[in-house]
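1. structure here, sequence nowhere to be found:
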């Protein structure tokens, strides 16, 4: 039996009966079929909500105590992890090393196929060792079919180092076991194009990662209400967003909001604290430091002085 034949039992490798005539569909019929099938990605995430919530809580706690979040994957799964990690600094003004994506084959695998590298468990193991991961960190292994040796090697190394381990796969637990702290299964069913997990499985994984990273950042105080108060002001679009946030939350006109932003050193969170409490930039920095950079907590503490 070949390796491919050995994995034919996996949910992600089975044939979708709804798309048996895929090559005979019109473009409109094709779009309609995709739309119907993609609803399963949303449903799969909803069914995994409790495990996702646990992952958020454990990850936020780890990062609050000085840990880091690492996504590990190969192929599409690896690219999705790298993408989510890359979006954290501009969205939440985090250090580039707080959330990191590790993909089999390194940076080159982001733009060209390197699926053969996913079969090397030792490479995944070594990737964790090279980053000196400790018990403070969180390692999320992402593999649609659940069997990727690279990911399992990484998770083994993470467990040995005492890190919190999270597994995200699109196959049932009875098909692929994983010794991890949080086991998230996104059961989207067979793909429209049999075995092409960049489709529903990829969509569900992206949704789950969106929820995980955003949920963690909310718990870390990177958000006020539903605003990006830690947005990195690094270009004209993000500067405009920062000014709009200040305008909306303070009632200042755009010119005054822009001036306030400059006085704060282009930090929306600090600008709001300065405006609402009257503290100086230096005093605001100190106050935010006392409350782990949580704006709501800092403002509340000042009101009751």
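-> Cool, got the structure. Note that the structure is a prediction, hence the values are computed from the model and not measured. Numbers count the residues shown, from 1 in each chain.

2. only C-alpha atoms for contact and neighbour calcs from this point on.
-> Will do.

3. strands of the chain, start to end?
-> Taking DSSP state E to define them, one finds strands in the chain at 69-73, 99-103, 138-142, 164-169, 182-185.

4. got the ones you listed as a markdown table, with mean neighbour count and distance to residue 201 columns?
-> Written out in a markdown table, the entries for the strands of the chain read as follows (neighbours: other Cα atoms under 10 Å; distance: least, Cα to Cα, whole Å):
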| stretch | mean neighbour count | distance to residue 201 |
| --- | --- | --- |
| strand 69-73 | 27 | 14 |
| strand 99-103 | 24 | 17 |
| strand 138-142 | 28 | 11 |
| strand 164-169 | 24 | 8 |
| strand 182-185 | 22 | 10 |
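
5. could I get the ones you listed as JSON lines with distance to residue 263?
-> Rendered in JSON lines, the data for the strands of the chain read as follows (distance: least, Cα to Cα, whole Å):
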{"stretch": "strand 69-73", "distance to residue 263": "32"}
{"stretch": "strand 99-103", "distance to residue 263": "29"}
{"stretch": "strand 138-142", "distance to residue 263": "36"}
{"stretch": "strand 164-169", "distance to residue 263": "40"}
{"stretch": "strand 182-185", "distance to residue 263": "43"}
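
6. what about versus this one:
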């Protein structure tokens, strides 16, 4: 399955897996060479027998590429993946489905084993899908689109939804702050300021999620953990600018299922609502009777209530801090 000029399969798998787990190592020359070599091999023969292996390599290394997308590697990888998808996605096949249809982010690392398993036709095979389904050009195209969705979230359709890499990191960072144990090196004030600016610049589709993030952070911001009135002022200003977007809002829901009450849970929900993939994941994992329907979370009337309540407590705490400082 792998051409004779490539390193052994086990070395490739270890290399790709290592990059996947160490994705936030910026501008690593060794990683760059590995990724670009993988891209070059896929580009040279996107319809060849080795195409699935190189596509899996690019999928596993995609988080690293996405994290450092300000360099020259990301545009090149995107172009190669797009070309592979165009070449393969409409190839004829007789399969009802393919493995990529049910591939979720939590199973990314498991993919490292498949090039080796597929290359050894004498090895036992106990996967739900046949070898032919794995090697099918349409399956390769599907995994190429998944890799593209990691590098450039929301740029493709027809693949299982996943949360953008930066959103996953945002959930971890803010949840740690709201639990009272910020990750080492976290600038709490900067993170709160970023939450405010996120709402301020939000567009119509991600504004509801950004508002829920502000709501989640509000209860931390008005606690004794924060004594900088200027940070509260940023949150207040962001909410004041957001409210006119919901002016005159009404709905026919009668009553709304409330969003998560705890800060970390609300942060996760809010961040999920800021991207198409996150919204799809929320709806996919929603527990009937326990989690608010997506239409309730996106309802302008409900969002107005959330904004006004958060605004009230933030103003009160800001004014209290100002009085204490003699301002």
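-> Received, thanks. What you see is a predicted model; the values in this text were computed from it and never measured.

7. care to give me the TM-score?
-> Here the TM-score for the pair of chains, by TM-score structural alignment, normalised by the length of the first structure, is 0.29; 155 aligned residues with a Cα RMSD of 6.9 Å.

8. re earlier: which of the strands of the first structure sits closest to residue 239 of the first structure?
-> In this view, the strands of the first structure are compared for proximity to residue 239 of the first structure by Cα to Cα, and strand 99-103 is the closest at 23.3 Å.

9. list the helices and strands the closest one packs on?
-> Applying 3 or more Cα pairs under 8 Å, 6 or more residues apart in numbering; DSSP states H and E, one finds that strand 99-103 of the first structure contacts strand 69-73, helix 75-92.

10. which one of those has the most crowded surroundings?
-> Of these, the one with the most neighbours on average (mean count of other Cα atoms under 10 Å) is strand 69-73, at a mean of 27.

11. and the helices and strands packed on strand 99-103 of the first structure as JSON lines, adding distance to residue 300 of the first structure?
-> As requested, those are exported to JSON lines (distance: least, Cα to Cα, whole Å):
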{"stretch": "strand 69-73", "distance to residue 300 of the first structure": "30"}
{"stretch": "helix 75-92", "distance to residue 300 of the first structure": "22"}
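
12. and residue 38 of the first structure, which of the ones you listed is closest to it?
-> With respect to residue 38 of the first structure, and counting by Cα to Cα, the nearest of these is helix 75-92 at 17.1 Å.

13. got the angle between the closest one and strand 138-142?
-> Per axes from the mean of the first three to the mean of the last three Cα atoms, to 10 degrees, the angle that helix 75-92 of the first structure makes with strand 138-142 is 140 degrees.

14. measure how helix 75-92 of the first structure sits relative to strand 99-103, angle-wise.
-> Relative orientation of helix 75-92 of the first structure with respect to strand 99-103: 160 degrees, computed using the same axes, to 10 degrees.

15. how far off strand 164-169 does helix 75-92 of the first structure point, in degrees?
-> Using the same axes, to 10 degrees, the inter-axis angle of helix 75-92 of the first structure relative to strand 164-169 is 120 degrees.

16. which elements pack onto helix 75-92 of the first structure?
-> strand 69-73, strand 99-103, strand 138-142, helix 200-219.

17. let me have those in TSV, extended by distance to residue 260 of the first structure.
-> TSV is the format used below for those (distance: least, Cα to Cα, whole Å):
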stretch	distance to residue 260 of the first structure
strand 69-73	33
strand 99-103	30
strand 138-142	37
helix 200-219	24
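
18. what residues sit buried inside stretch 200-214 of the first structure?
-> Neighbour-count burial for stretch 200-214 of the first structure, counted by 16 or more other Cα atoms under 10 Å, picks out 200-206, 208-209, 211-214.

19. same deal with stretch 121-130 of the first structure?
-> Under the neighbour-count rule (16+ other Cα under 10 Å), stretch 121-130 of the first structure has 121-125, 127-128 buried.
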